[in-house]
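Student: this one's sequence-less:
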């Protein structure tokens, strides 16, 4: 008899998308649990229409971890799969989930194993790997942190979990600007991150996510201060059970900071961080430096050849904070071609590329300075 698979959906005011989420996972043999944390819209009414979905209520306590851990305690055994309300599975992915988990059921390290689906953002066209969502409900794995929570093996001293790719795609659309604005995710997350920093100031995770989430509203001094703090934190953060090292989070922070500094047109500070990214072996220093030169300086064919050479190094590009698929570099090459060799040659290359949008580009076309 195959192991039971319980899919847990945390929900609060999700009337926009909860029906789509549930429709994608019903009729596939899953146990489905919706944990509502205080909806005031039609969410619970929509859930109640599904006879095969169990609805429980958990008062919101300023902690996504608390809600997730409550859900874990509500599932006695088998696989537990966390699916956000603004996510859904294709028909193929729902069938594949059962097959993949059946294959993993005999793994030797289930007590500390967490599987990571691919989270595909349909609005941005970006696939995110490494998001920990699936593990055994009877294990000692629990979540830590009020927001951007992460799993640990709970004990006298929390232990880092083992991660492995699940190989199943979850589709997601919660990062759409209108959705984020309606739910005021920015200010909610910053408030919860303040709580995390107050309780655990030496954990580099909270400094990095404060920078990442607050980037749209932070000024240059705040961006630099957060990077400096993260750089100076103790290098050994194993006591937290954190999945990434301090050095890895600092590298992510530098790439994120460059995006904010570029939006602020602070080229001097950006150039300093490009040097740090070069030192750390990141491809992003080249990208931001050349984009700054496109805005302020003189470019040569050597710059174009350097960008093309970098684009061809798929292993290095895959470490990019900006886009591991390298679409930002394609947009850069188009911009360089247009500047150095003319519009027709740029358009020929653009036709081969996927659209890219960031602080410099809108669907592959350079934004006005």
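Tutor: Now that the structure is in, tell me what you want to look at. On a predicted model such as this, the values are computed, not experimentally measured, just so you know.
Student: contacts and neighbour counts: CA atoms only from here.
Tutor: Will do.
Student: buried set for the helix or strand hosting residue 273?
Tutor: For residue 273, the element it lies in under DSSP states H and E is helix 267-279. Going by neighbour count (16 or more other CA atoms under 10 Å), the buried part of helix 267-279 is 267, 270-271, 273-274, 276-277.
Student: what does stretch 126-133 give?
Tutor: 127-128, 130, 132-133.
Student: now stretch 91-103
Tutor: By neighbour count on 16+ other CA under 10 Å, the buried set for stretch 91-103 is 93-94, 96-98, 101.
Student: redo those residues as JSON lines? Include distance to residue 14 and secondary structure.
Tutor: Shown next, in JSON lines, are the buried residues of stretch 91-103 (distance: CA to CA, whole Å; DSSP: H, G, I helix; E, B strand; the rest coil):
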{"residue": "93", "distance to residue 14": "22", "secondary structure": "helix"}
{"residue": "94", "distance to residue 14": "21", "secondary structure": "helix"}
{"residue": "96", "distance to residue 14": "26", "secondary structure": "helix"}
{"residue": "97", "distance to residue 14": "24", "secondary structure": "helix"}
{"residue": "98", "distance to residue 14": "26", "secondary structure": "helix"}
{"residue": "101", "distance to residue 14": "28", "secondary structure": "helix"}
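Student: now, which of these sits nearest residue 221?
Tutor: In terms of CA to CA, no member of the buried residues of stretch 91-103 lies closer to residue 221 than residue 93, at 44.5 Å.
Student: name the nearest residue to residue 133, sequence neighbours excluded.
Tutor: Using CA to CA, 6 or more residues apart in numbering and skipping the chain neighbours, the partner closest in space to residue 133 is residue 82 (5.3 Å).
Student: these two touch, right, that neighbour and residue 9?
Tutor: Yes: the criterion here is CA atoms under 8 Å, and residue 82 meets it with residue 9 at 6.1 Å.
Student: what about versus this one:
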């Protein structure tokens, strides 16, 4: 028997989609509401869930543990309301749950809106075992308890489902801004580091946040500390630390960044998890003029994740530098099919079409790029592009 366990609060817009995705796959649904005022509990009940109520304990881990205590299945699937289960994953997940020594199944999760890392791995499907409990602030996880349990009962196995199982929209830029995730992450990880100095997971999250917000010195220090403390078998943590340390080093120390990206790619991880390092290394090698390896790396990204617009855009830039105009045009068009408002892709496509002799296509492309920049609140860039493009092709023809 498989039970769904969820904690929710004010998720009326998303909850029905989430629960509908597990209908027919789970045998029971337990939803713990922590104080909604938008009809979330009623939606959960209408979808067939058993609804419980809990005053918010101030931390995700005890809330998740409360939900875990309420389920009765042999297996537990944990979702957030902004996630849903892909139907293609049902059969492979059932096959893994039937294996008698499998304790936990890591799930590949597609990250909608993530520009560089469109997949992550989350430990959300596991046997209901008294030794498995949630820990950590903000990004609560069962990994710590599972590691302890494996030390006590080494016959258990942790496996990964090769089929992407979940889709997650929580990292779409507009949702991140609405929910102020960065501020909440900072507060939680600062508290985590105060309780567990040098913790690799907290160093990775807070270090990456510091780098992204311009605090590179502290970010690099945190990432290096986390890397020094991360165990050799902590593959996901080591990858994240290496990736963000390379991002931080790239502006001033490109050679060091290349070495760090290579270390990240050497880790035995699913290729979809390490797409960010592969994509970034390809872009860095493009700037250094190593076009052949840049093309190989970026082409591998488009093979693994053809739905990623940035990969096709970067491939277009590389192919253009290699003098392969038709391939560059094709790559830019793939990027625009996936992200029609990508002004840089539109501008580069127009320039490539001009070089290929397609004057009408170039004219239309420049016009679209200018219109996109204006619509996106970039009038100065639009004027500059109109001036440069107008010197090459008549835009008013």
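Tutor: That came through fine. The structure displayed is predicted, hence computed values, not measured ones.
Student: out of residue 82 and residue 9 of structure 1, which sits in the busier spot?
Tutor: residue 9 (23 against 18; other CA atoms under 10 Å).
Student: measure the more buried one to residue 259 of structure 1 for me?
Tutor: Separation of residue 9 of structure 1 from residue 259 of structure 1 (CA to CA, to the nearest Å): 33 Å.
Student: scan structure 1 for its longest helix.
Tutor: When structure 1 is parsed with DSSP state H, its longest helix is helix 246-263.
Student: now render the buried residues of stretch 126-133 of structure 1 as CSV, adding distance to residue 188 of structure 1 and secondary structure.
Tutor: Converted to CSV, the buried residues of stretch 126-133 of structure 1 look like this (distance: CA to CA, whole Å; three-state DSSP):
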residue, distance to residue 188 of structure 1, secondary structure
127, 24, strand
128, 22, strand
130, 24, coil
132, 22, coil
133, 22, coil
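Student: for residue 34 of structure 1, state which of these is nearest.
Tutor: Taking CA to CA as the measure, residue 34 of structure 1 sits nearest to residue 133 out of the buried residues of stretch 126-133 of structure 1, at 15.3 Å.
Student: pull the distance from stretch 188-202 of structure 1 to the chain's centre.
Tutor: How far stretch 188-202 of structure 1 lies from its chain's middle: 18 Å, per CA atoms, centre = their mean, to the nearest Å.
Student: no no, stretch 96-113 of structure 1
Tutor: The chain centre lies 23 Å from the centre of stretch 96-113 of structure 1; the measure is CA atoms, centre = their mean.
Student: contacts for that stretch, please.
Tutor: 2-3, 5, 79, 135-136, 139-141, 153, 161-164, 166-168 (CA atoms under 8 Å, 6 or more residues apart in numbering).
Student: give me the subset of those lying in helices.
Tutor: Short answer: the contacts of stretch 96-113 of structure 1 have none in helices (DSSP H).
Student: translate residue 43 of structure 1 into the numbering of structure 2.
Tutor: Residue pairing (TM-score structural alignment): residue 43 of structure 1 is matched to residue 40 of structure 2.
Student: ok, now residue 79 of structure 1?
Tutor: The alignment partner of residue 79 of structure 1 in structure 2, by TM-score structural alignment, is residue 75.
Student: list the contacts for its match?
Tutor: Shown in contact with residue 75 of structure 2 (CA under 8 Å, 6+ apart): 1-3, 97, 125-128.
Student: buried subset of the residues you listed as a ChimeraX selection?
Tutor: In ChimeraX, this line selects whichever of those come out buried by 16+ other CA under 10 Å:
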select :2,3,97,125,126,127,128
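Student: dump the contacts of residue 75 of structure 2 to JSON lines, plus distance to residue 22 of structure 2.
Tutor: Output for these, formatted as JSON lines (distance: CA to CA, whole Å):
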{"residue": "1", "distance to residue 22 of structure 2": "13"}
{"residue": "2", "distance to residue 22 of structure 2": "11"}
{"residue": "3", "distance to residue 22 of structure 2": "10"}
{"residue": "97", "distance to residue 22 of structure 2": "16"}
{"residue": "125", "distance to residue 22 of structure 2": "13"}
{"residue": "126", "distance to residue 22 of structure 2": "16"}
{"residue": "127", "distance to residue 22 of structure 2": "17"}
{"residue": "128", "distance to residue 22 of structure 2": "18"}
